[in-house]
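Asks: from the sequence below, what's the structure:
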Amino acid sequence: MVDWTHFTPESALTGGLMIGLACALLWLLNGRIAGISGITAGTFTNSGPERQWRLAFVLGLVLSSWLWLMLAPLPVTEVTGNYGLLAAAGLLVGIGARLGSGCTSGHGVCGLARLSVRSLVATLTFMGVAVVTVFIVRHLL
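Replies: Below is the predicted model:
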């Protein structure tokens, strides 16, 4: 059963517009695709100006929740899963993103906006695996 009392279209629209604007600005001003896994990996493998913009982008992602907290309260979140399992899942997602040459932000947001067939296939794969995983975890395990 879906709990629609937590659906907030205004904040979802605002967040989506901000993500789209950030991706468009990075592409227009820096000629780069806003793929978070690639940008994050590049903070460890590049130096000089290349590393600086990547580090600024990642810090912006991390610090944005504190900025939002100054403007409005953050939603209450409750983590009910096993922290070790969640950390392992995050690590596997990061490894998969590197092996697949991109993540949901690079393919799903930027790639689809550029009408990339490769990004369409990648995004359909991400979403399909997510649906199957949720079904298995929630209904079979």
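
Asks: when you work out contacts or count neighbours from here on, use the C-alpha atoms and nothing else.
Replies: Fine.

Asks: what sits against the residue nearest in space to the middle of the chain?
Replies: For the chain, residue 105 is the residue whose C-alpha lies nearest the centre (Cα atoms, centre = their mean; 5.0 Å). By Cα atoms under 8 Å, 6 or more residues apart in numbering, the residues touching residue 105 are 34-36.

Asks: and this one, so I can compare the two:
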Amino acid sequence: MTLDWSGFTPIPALLGGALIGLAAALLLLALGRIAGISGIVGGLLRRPDRAETPWRLAFVLGLGLAPLAWTLVAALPPPRIAADTPTLVAAGLLVGFGARLGSGCTSGHGVCGLSRLSPRSLAATLTFMATGFLTVFAVRHLI
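Replies: Below you'll find the predicted structure:
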């Protein structure tokens, strides 16, 4: 395995992480809500509460529009994804199913749960990470 040191960008990664943490903290302080994406989207999909719908929609739209805005502002090259549309759709559905099965997604457990010192979120995050490590190992070395 080789590392692409020219692609190693710790400052933008640090700033992005700080912005995610700030957004999660602001949502918690302003609305008393946890910034877990599966819970926010789940709240839109089940019987939506009229008072909750605007901020949930704004959050989800922001997730989708922020990378587009960044690409326009920073003139980044478009991402290259080596998969066809059916594979991406299947992957997205599996991730959504797993997030609901795990009572939250990586952002909910990893960003919000760990910051609240939740033992359940620690267990979930360790499971996510271990599964990811094993999957990468299997794909690169065993398959």
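
Asks: TM-score for this pair?
Replies: TM-score for the superposed pair, counting by TM-score structural alignment, normalised by the length of structure 1: 0.93. Supporting figures: 141 aligned residues with a Cα RMSD of 1.4 Å.

Asks: switch the contacts of residue 105 of structure 1 over to CSV; also include distance to residue 130 of structure 1, secondary structure and neighbour count.
Replies: Output for those, formatted as CSV (distance: Cα to Cα, whole Å; DSSP: H, G, I helix; E, B strand; the rest coil; neighbours: other Cα atoms under 10 Å):
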residue, distance to residue 130 of structure 1, secondary structure, neighbour count
34, 22, coil, 25
35, 19, coil, 21
36, 19, helix, 20
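
Asks: what lines up with the residue nearest to the centre of structure 1 in structure 2?
Replies: With the correspondence set by TM-score structural alignment, residue 105 of structure 1 lines up against residue 107 in structure 2.

Asks: for the top helix by length along structure 1, buried residues please.
Replies: Of all the segments of type helix in structure 1, defined by DSSP state H, the longest one is helix 48-71. Buried positions in helix 48-71 of structure 1, judged by neighbour count with 16 or more other Cα atoms under 10 Å: 51, 53-55, 57-58.

Asks: show me what it packs onto, helices and strands only.
Replies: Helix 48-71 of structure 1 sits against helix 36-45, with contacts defined as 3 or more Cα pairs under 8 Å, 6 or more residues apart in numbering; DSSP states H and E.

Asks: residues in contact with the helix it packs on: which ones?
Replies: With Cα under 8 Å, 6+ apart as the criterion, helix 36-45 of structure 1 contacts 51-52, 54-55, 57-58, 94, 97-98, 102-103, 105-106.

Asks: 7 Å instead, please
Replies: With contact meaning Cα atoms under 7 Å, 6 or more residues apart in numbering, helix 36-45 of structure 1 is reached by 51, 54-55, 58, 94, 97-98, 102-103, 105-106.

Asks: need those in a markdown table (columns: distance to residue 67 of structure 1).
Replies: Shown next, in a markdown table, are these (distance: Cα to Cα, whole Å):
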| residue | distance to residue 67 of structure 1 |
| --- | --- |
| 51 | 23 |
| 54 | 19 |
| 55 | 17 |
| 58 | 14 |
| 94 | 26 |
| 97 | 28 |
| 98 | 29 |
| 102 | 28 |
| 103 | 25 |
| 105 | 21 |
| 106 | 24 |
